[in-house]
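Engineer: Coordinates for the following, if possible.
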Amino acid sequence: MLAKEGVDSKDVIVRPLTDSGWRIELPRPDGLFVVVVVDQPEALWLAKRIRPEAEIRLMPSDREPI
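Structural biologist: As a prediction, this is how the structure comes out:
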């Protein structure tokens, strides 16, 4: 999912879930680490805390048509 969107493996992706909440996607050597939180500010804050050196990318839901 990350590569086809043109996202670097060092980036952290934050995207809304279709029902409610926000998803934080962190690529790791052994796969994708995912955290779900309640709202966007919390997602952005946590993404920066988990990986401070990364660029945080705010993306649309992966279930919405483009």
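
Engineer: From here on, just use CA atoms for contacts and neighbour counts.
Structural biologist: Noted.

Engineer: wait, is Val36 part of a helix?
Structural biologist: No - checked against DSSP: H, G, I helix; E, B strand; the rest coil, Val36 lies outside a helix; its state is strand.

Engineer: Quick one: list the elements packing against whichever strand or helix holds Glu25.
Structural biologist: Taking DSSP states H and E as the definition, Glu25 sits inside strand 22-28. On a contact count with 3 or more Cα pairs under 8 Å, 6 or more residues apart in numbering; DSSP states H and E, strand 22-28 meets strand 12-16, strand 31-37, helix 40-50.

Engineer: one more, for comparison:
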Amino acid sequence: MDNQFKKLLLIIIACSFLVGFGALFKIMEWPGATLIFNVGVVLEVIFGATIMVYLLKNKNK
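Structural biologist: Below is the predicted model:
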């Protein structure tokens, strides 16, 4: 694995933790929990798509 792919994986893992914390705060009914949850989901989708594009471009290498 090259360095760029490792960075993308670390970012998506961090976004997963953000989603987890948002869900936890939402269960505890904290204000702003929905924003944290939604931002985490959006970032996870964006970086997940970036990883898929990266893998498809480098499939034959």
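
Engineer: Could you get me the TM-score between them?
Structural biologist: Here the superposed chains carry a TM-score of 0.26, computed using TM-score structural alignment, normalised by the length of the second structure; 32 aligned residues with a Cα RMSD of 3.5 Å.

Engineer: about what we covered before: hey, which of the helices and strands packed on strand 22-28 of the first structure is tucked in deepest?
Structural biologist: strand 12-16 (a mean of 23; mean count of other Cα atoms under 10 Å).

Engineer: ok now do the residue nearest the centre of the second structure, which residues does it touch?
Structural biologist: Closest to where the C-alpha atoms of the second structure average out (Cα atoms, centre = their mean) is Glu44, at 2.7 Å. For Glu44 of the second structure, the contact set (Cα atoms under 8 Å, 6 or more residues apart in numbering) comprises 12, 15-16.

Engineer: And those, which is closest to Tyr54 of the second structure?
Structural biologist: For Tyr54 of the second structure, the nearest member of the contacts of Glu44 of the second structure is Ile12. The distance, counting by Cα to Cα, is 13.7 Å.

Engineer: May I have the secondary structure class of the closest one?
Structural biologist: Once three-state DSSP is applied, Ile12 of the second structure turns out helix.
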